[in-house]
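**Student:** Generate coordinates for the sequence data below:
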Amino acid sequence: MTGTDIAVRVRGVAKSFGGTRILDDITIDFKKGSVHALVGENGAGKSSVGKIVGGYYSADEGTVELFGQPVTRFSPRDALGRGIAMIHQELQLVPELTVLENVFLGLESSTGGFLRKGDLDRFHALEETCDFGLDPNRRIADMRIAERQKVEIMRAIARDAQVIIMDEPTSSLTEDEADRLHQLIARLKARDVTVIYVSHFLDHIIANCDRVTVMRDGKVIRTDEIAGETKQSLVDSMLGQASEIIWPALPAAPAQNMPPVVEMQNVSTATGLSDISLKVRPGEIVGLIGLVGAGRSEVGRALFGADPITEGSYAVNGQSQQNGRLSVRSAIAQGIALVPEDRRKQGLVLTQVTRPNISLASLGSIASFGFINKARERERTQRMIDHFGIVPGKVDGEVAFYSGGNQQKVLLSKWAVEKPRLLILDEPSRGVDIGARQRIHEFIVEMAAAGVAVLLISSELEEVINLSHRGYLMNDGRIFAEADCRTLTVEDALNRIFQEQGSAPRIKEVPQA
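**Tutor:** Here you go, the predicted model:
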C-alpha cells in the first residue's frame, strides 16, 4: 500500500501501566475506506490499540500517523478534530441527558443554552442513515445497554468521522440489529470511511471485514486479508495453538419432583413482567430465551429482589416471601446471587482493587467483631485468581484497568468464593474472548454439578440453548412456552419467538446449535 492509501499508520508503538507492558512493538496500517478487524483474547491489547488511535492513551514508544501527518500530543478532543471517533465497549454516555442531547453533545446549535429545533431535524436525518428507531427525547438512564450502544454509534456518525473505532459494537445487539449495523458500516465504507472493528464475534468479522490483525499478549501476531480466513484459523492464531470450539457436557438434569430453589407463580412487576411462572431446581441450568427487550433481565432482577413484585407469589427454598417481595439483602442472605449484564456500573467497584471486589458479597464469613481477617481475605482472593486464571494475577490488581474478560472473571469470583443456592447470570460472556468464554462456560457447568441452581440469560441463543437443561421462551415481558434445550435448535427458538410476535423472521438463516 502507498502512503496515500493509509488512514492510520501505527509504527513500533509500546504502552505500559504500573510496570505492566500492555502493548509491545505494535505495527499496523489501517487502509482508507476499509473495515479492519482486531482480534485476540481479552488482554491481547486490541482495545488499547484503539485507545492509542483515538487519543485516550498516549504511546510510550513508537509513532502514530493520521492521514500522513505524525501525531505527538493527542487527546480524544484532538482526535475528533482530526476525524477520529471511538465507540467504547464500556459506553461513555451521560445518563441524565436524552438521546438527542447525547448524540449532539458538544455539537449543539444552541441559542441561550437551549437546543434549536434544527438539532431535531439533524437527528431525524441521522436516523434515516442509521435506521435504529430511537426516540430522540428518551433519557439514556431509562434505556437498555443495546439501545445505548446504538446511541454511541450515532454519536460517532454525527461527528462526520473519517476513522471510526468500534470496540465490541454488536456485543448487546440481536442478530437482526447486528445485520443493520453491518449494513451501516458498508455504507460508511462506500463513503471512504475507515472502520477499526474490535470484536469477539468471529463470524461477524469474516462476513464484514476486509483485513484482520491477530493480537496476542500485547503483540501483533499477523495481519492478513480476510479472504481465506476461517473461524478456526483465527482462533488458532489467537491462542497460539490448534484449538476446537466446544461446549462443555452438562451434568444430569435433576429429577422433576425435586423441590425447586426458587419458584414464581403468576408474577407481575412494575418493570413490565406479566404472569411469570417458573422454577429452578438444584443442579439445574435453566435458560431464558428471547430477544433484547423480552424481559429476561427483569426476571433476574425480580428473583434477586432488585425489582419489586406487584402480583403473584414467590418462594425461595420452599418459603413464601412476604407479599411476594424480597429485598436484595434478604436474597443474598438466602443464597441468591446475581451477575448483572453491566459489570462496570452494577457489578464491580472500579475504585477498589481485586481483593475487596471478590470479598464484597461475603464479608461476614471473613470478619469478626467488625474486623476483616486480611490474611484469609488474601488467601481466598488468590484462590479465585488461580481458579479462573485472572490476569494479572494480583490480589491488589487495579480492576478498572483489567480487560473485559478479566473483569468478568472477578465478578464471577465474587459469587463463586462461597457457593450460592441460585446463581443468576445475565450476559455472562458479553464482550469476552473465546478463551475467557470457554472458562465461563466451564464455570457454569461446575456450579450446576455442585448442586447450584443456575438461571442463564444470554442474547446469544446458541449459548443459552447449549448450556441449559430447560428453557423458558419469552416475549414482551411474558413466558409463552417451556422447552427441552436438549432438542431445541436456535432456528426453532427464533421461529417460535417470531410466531409469538405475529411477524415473520427478519434475520438470516441461523445454523443449528
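**Student:** Every contact and neighbour count from this point should use C-alpha atoms.
**Tutor:** Noted.
**Student:** List the residues that contact the residue nearest to Gly451 when sequence neighbours are not counted.
**Tutor:** Leaving aside its sequence neighbours, Gly451 sits nearest to Gly283 (C-alpha to C-alpha, 6 or more residues apart in numbering; 4.0 Å). By C-alpha atoms under 8 Å, 6 or more residues apart in numbering, Gly283 lies in contact with Pro251, Ala253, Pro254, Met447, Ala448, Ala449, Ala450, Gly451, Val452, Ala453, Val454.
**Student:** another one to check against the first:
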Amino acid sequence: KNLSVAQMQLVEIAKALVTNAKIILLDEPTASITGSETTKLFDVIRKLRAQGTAVLFVSHKLEEVYEICDTVTVLRDGVSVLESKSLSEFKQGEIVDLMVGRHLAERKNVIRKIDRTQTPVIELKNLSTALGHKNINLSLYPGEVLGMYGLVGAGRSELARSILGLHAVTAGEIMLNGNQIKIKNFRDALHKFRIGYVTENRKQEGLFLDFPVRKNISVTILSKILQKLSIINPQKEDDIASKYVDRLGIKVVDNNQLALTLSGGNQQKVSVSKWLAADTKILVIDEPTVGVDVRTKASFHELITQLADEGLSIILISSDLAEMVAIADRILVMRRYELVGDLDNSKDYQNMSRSIMNSIQAS
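**Tutor:** This next block holds a predicted model:
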C-alpha cells in the first residue's frame, strides 16, 4: 500500500508474467510506467510471443500498439467496429477515426498569452519538504496552465501534495496572491484558500466508488446543500450534480448511478466536477488522462484550456510529454525532487521534448 501508482503497476505486470499462462491479458500496462520500463516490458512480451504465448494488449497508446502488436480490434461504446485486422493495413489516423467515430482534427497549438506582470496566485519561495525537496521556487499566474514534467520518482506529485498540506513543509514560504499563508492540512487548502486536487489515484483517493454520482460531486459543498437539522436537501444536491454532468458531458444513466460503474474517463470527470462545484481558484491536476480513450483525452485537453481561459489557475502534472506540450503554457521540469528547468512552451513538440530532455540530462 506504500507503493506509488507506477510501482503498483509494475508489480501487477510482474504477477501476470510469472504465471506461465498460454494467454496473457495486459490491460493498459504502460499507463503509469516510464519509457524505459515500457521498453523492458515489450522485450518480455516479444520473448513470450516467440515461446508461443498469446498476448492480448489493451491500450489507447497507438504508437505502442503499432510497436508491439500484430493485429488490432477496435471497440467503441462496447461494440466492435474493427475485428482482428492486420495493423499493416491501417494508418494510425484511420484507427483513431474508428475509435472516436469521426475524424478527430488535430488541436490547434495556440500559444496563450499569460500576463506575468500580475501578482502570482500562488508562489513558492525556497520551499523544502520532509520528503526531500530543497529550496523550490515557482510561481503560478492567473489563468495559467503550469505543467510539471518528470520521470517516475522525480517528486512532482509529492511537491503538489506538500503544497496542499498533505505532506509536511519544513522550510520556505507559500504565498497566495502576494500574502504568506500556512496550509496545515487539505481542509485548509480547500476551504480557506480555494485549492482543489484531482488526484492521480482516482479510485482510491478521488472518489467514493460505492456512492452515487450526485454525492461524489456534492461532497465538497455539503454546507451549501444542508437544510434544517443538518439534513441534505436532495433536490439541491441533484441540481448541482446535473449542472456538472451536463457541463462536462458525463455519461450516466442518472445521477444515482454508482461511481464504481462508470468508465475511467467518466470517473475522472466526476472527480473534476466536485472541485468546480466548490468554486476553487487553483486546481492541481495529477495525471488526468491516464487510462482514458483518445476521445476522452481530447475532451479533457479542451476542458483544461477552457477552465484556464475562464480564469482558473492550473498546475498540471503529467508523464505524457505530448499532452504537456499540447496544453501547458509553461513547463517545469523535475528530477530527483529538484526543479531543473522552467520552460516557456513553444508548442513545438520536437523542440520542447529536446529542451525538456536536455534539462533532465544536464542536472
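**Student:** Narrow the contacts of Gly283 of the first structure to those that are buried.
**Tutor:** When those are checked for burial by 16 or more other C-alpha atoms under 10 Å, the buried set is Pro251, Ala253, Pro254, Met447, Ala448, Ala449, Gly451, Val452, Ala453, Val454.
**Student:** Pick the one among these closest to Ser171 of the first structure.
**Tutor:** Proximity of those to Ser171 of the first structure (C-alpha to C-alpha) peaks at Val454, which lies at 22.2 Å.
**Student:** Three-state assignment for the alignment partner in the second structure of the closest one, please.
**Tutor:** For Val454 of the first structure, the aligned position in the second structure is Ile314, judged by TM-score structural alignment. Classification of Ile314 of the second structure using DSSP: H, G, I helix; E, B strand; the rest coil returns strand.
**Student:** So which of the contacts of Gly283 of the first structure belong to strands?
**Tutor:** Ala453, Val454 (DSSP state E).
**Student:** would you list the contacts of Gly283 of the first structure in a markdown table and tack on distance to Val163 of the first structure?
**Tutor:** A markdown table is the format used below for these (distance: C-alpha to C-alpha, whole Å):
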| residue | distance to Val163 of the first structure |
| --- | --- |
| Pro251 | 48 |
| Ala253 | 50 |
| Pro254 | 53 |
| Met447 | 44 |
| Ala448 | 45 |
| Ala449 | 48 |
| Ala450 | 49 |
| Gly451 | 50 |
| Val452 | 47 |
| Ala453 | 46 |
| Val454 | 42 |
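**Student:** residue boundaries of the helices in the stretch 51-200 of the second structure?
**Tutor:** 62-68, 92-100, 156-163, 186-187 (DSSP state H, counting those that start in this stretch).
**Student:** who wins for proximity to Asp342 of the second structure among those helices?
**Tutor:** Of all these, helix 156-163 comes closest under C-alpha to C-alpha, at 13.7 Å.
**Student:** so that closest one corresponds to what in the first structure?
**Tutor:** The alignment places helix 156-163 of the second structure over residues 296-303 of the first structure (TM-score structural alignment).
**Student:** what residues does that stretch touch?
**Tutor:** Against stretch 296-303 of the first structure from outside (C-alpha under 8 Å, 6+ apart): 269, 271-273, 288-290, 307-309, 326, 338, 424, 426, 455, 457, 474, 477.
**Student:** Any of those buried? List them.
**Tutor:** Here, 16+ other C-alpha under 10 Å leaves 269, 271, 273, 288-290, 307-309, 326, 338, 424, 426, 455, 457, 474, 477 buried among those.
**Student:** The residue nearest to Gly451 of the first structure pairs with which position in the second structure?
**Tutor:** Matched by TM-score structural alignment, Gly283 of the first structure corresponds to Gly143 in the second structure.
**Student:** and the residue lying closest to Cys130 of the first structure once chain neighbours are set aside, how many residues sit next to it?
**Tutor:** Leaving aside its sequence neighbours, Cys130 of the first structure sits nearest to Leu184 (C-alpha to C-alpha, 6+ apart; 6.3 Å). Residues contacting Leu184 of the first structure under the criterion other C-alpha atoms under 10 Å number 15.
**Student:** Hmm, Leu184 of the first structure is touching Thr129, no?
**Tutor:** Yes - counting by C-alpha atoms under 8 Å, Leu184 of the first structure does reach Thr129; the two are 7.5 Å apart.
**Student:** Could you find the counterpart of Gln407 of the first structure in the second structure?
**Tutor:** Match for Gln407 of the first structure (TM-score structural alignment): Gln267.
**Student:** Over to that match. Which of the three states is it?
**Tutor:** helix.
**Student:** isn't it right up against Val252?
**Tutor:** No - Gln267 of the second structure lies out of contact with Val252 (C-alpha under 8 Å); the separation is 10.3 Å.
**Student:** related to what we said a few turns ago, any idea how far the residue lying closest to the match of Gln407 of the first structure once chain neighbours are set aside is from Gly101 of the second structure?
**Tutor:** Closest residue in space to Gln267 of the second structure, ignoring its immediate chain neighbours: Ala259 at 6.4 Å, by C-alpha to C-alpha, 6+ apart. Look at Ala259 of the second structure and Gly101 of the second structure: by C-alpha to C-alpha, to the nearest Å, they are 25 Å apart.
**Student:** Give the residue from these two that has the larger number of neighbours.
**Tutor:** Per other C-alpha under 10 Å, whichever of Ala259 of the second structure and Gly101 has more neighbours is Ala259, with 26 against 13.
**Student:** if we can go back for a sec, okay, the helices of the stretch 51-200 of the second structure in TSV with distance to Ile240 of the second structure next?
**Tutor:** Formatted as TSV, the helices of the stretch 51-200 of the second structure follow (distance: least, C-alpha to C-alpha, whole Å):
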stretch	distance to Ile240 of the second structure
helix 62-68	37
helix 92-100	29
helix 156-163	27
helix 186-187	21
